[in-house]
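Asker: Just a sequence and a predicted model for now, questions to come.
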Amino acid sequence: MAATAQRSGPATDTGCCVTPVATPLSPSDAEATARVFKALGDPARLRLIALIAASETGEACTCDLTDPVGLSQGTVSHHMKILAEAGLVTREQRGKWAHYAINRTAFASVAAALSL
């Protein structure tokens, strides 16, 4: 199934195709957005995000995430590091445990990127 891309804004007609006047995504923005989508491209990370988002407090400790996803603490920490580096979660160290919260601004940016 082929997807049809829609472009907004002015375009120039070069005869055989329509070329956008401005690039909708700069190279650096494209790289950052790709990093976010790559982080979201793993089922375990999607489950971790969902667990944090569904928590009553809006945050979760690493120790609370291991059993629901069936992964070791080290593996959960690795996935959470990737999500934090992509800017999707914030991390706060409390004693020996890390606590994570959803970065709602980052998810708003993801939604905006999908609406291009």
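Answerer: Great, that's in hand.
Asker: rest of the way, CA atoms for contacts and neighbours
Answerer: Fine.
Asker: Tell me who's in contact with residue 52.
Answerer: 58, 59, 60, 100, 101, 102 (CA atoms under 8 Å, 6 or more residues apart in numbering).
Asker: try 10 Å this time
Answerer: Contact analysis of residue 52 by CA atoms under 10 Å, 6 or more residues apart in numbering lists 58, 59, 60, 61, 64, 65, 89, 99, 100, 101, 102.
Asker: Pull the distance from the helix or strand containing it to the chain's centre.
Answerer: Residue 52 is part of helix 43-54 when elements are defined by DSSP states H and E. With CA atoms, centre = their mean, to the nearest Å as the basis, helix 43-54 stands 11 Å off its chain's centre.
Asker: among the contacts of residue 52, which are in helices?
Answerer: 64, 65 (DSSP state H).
Asker: hold the first one in mind and look at this next one:
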Amino acid sequence: MEKIAVVFQSLDDVTRLRILALLLKESELCVCDLVAVLQLPQSTVSRHLSLLKNSGWLTDRRHGLWIYYSINRSLAPVQQFLVPVLVNFVSSSQTAKDDLDRLENLSRGNCCA
């Protein structure tokens, strides 16, 4: 029961929902790209990424100095159940659409090249 509570608590923040919406559309994003799209300080984005990773939503990989995040391919059953719900509702929000537009217009990878 505690693991389910952690999963739901991890969704109780607009920034974390925005991150998940972006990563559900993109296979992988660098922290610097997320900072640029979300227009938030790196420390804030990193804190939310850490919480999402610790709750099982995300995995990361290090490439030199940069860390890239993606949706965990081994999600818990409750998370697997929630993914279509997130895709349907979160990505249809105007905020998520604005984030995806910023991502599309971003010169991606320039900060971590």
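Answerer: Cool, the structure landed. What you see is a predicted model; the values in this text were computed from it and never measured.
Asker: which of the contacts of residue 52 of structure 1 does structure 2 keep?
Answerer: Checking the contacts of residue 52 of structure 1 against structure 2 (both residues aligned by TM-score structural alignment, their matches' CA atoms under 10 Å), the contacts still present are 58, 59, 60, 65, 89, 100, 101, 102.
Asker: out of those, which one sits closest to residue 38 of structure 1?
Answerer: residue 89 (14.4 Å; CA to CA).
Asker: That closest one pairs with which position in structure 2?
Answerer: Aligned against structure 2 by TM-score structural alignment, residue 89 of structure 1 finds its counterpart in residue 58.
Asker: so its match makes contact with residue 71?
Answerer: Yes: when contacts are counted by CA atoms under 10 Å, residue 58 of structure 2 is listed as touching residue 71 (4.6 Å).
Asker: Filter the contacts of residue 52 of structure 1 down to the buried ones, ChimeraX style.
Answerer: In ChimeraX, this line selects whichever of the contacts of residue 52 of structure 1 come out buried by 16 or more other CA atoms under 10 Å:
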select :59,60,61,65,89,99,100,101,102
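Asker: The most centrally placed residue in structure 1 and residue 92 of structure 1: what is the separation?
Answerer: The residue lying closest to the centre of structure 1 (CA atoms, centre = their mean) is residue 36, at 3.9 Å. Going from residue 36 of structure 1 to residue 92 of structure 1 by CA to CA, to the nearest Å gives 20 Å.
Asker: which stretches of structure 1 form helices?
Answerer: Using DSSP H, helices in structure 1 cover 27-40, 43-54, 62-69, 73-85, 104-114.
Asker: quick one: residue 63 of structure 1 and residue 94 of structure 1, what's the gap?
Answerer: Where residue 94 of structure 1 is concerned, residue 63 of structure 1 sits at a distance of 12 Å (CA to CA).
Asker: Pick out whichever of the two has more residues nearby.
Answerer: The neighbour comparison of residue 63 of structure 1 against residue 94 (other CA atoms under 10 Å) goes to residue 63, with 14 against 9.
Asker: Go ahead and confirm the more buried one touches residue 76.
Answerer: Yes: under the criterion of CA under 10 Å, residue 63 of structure 1 lies in contact with residue 76, with a separation of 9.1 Å.
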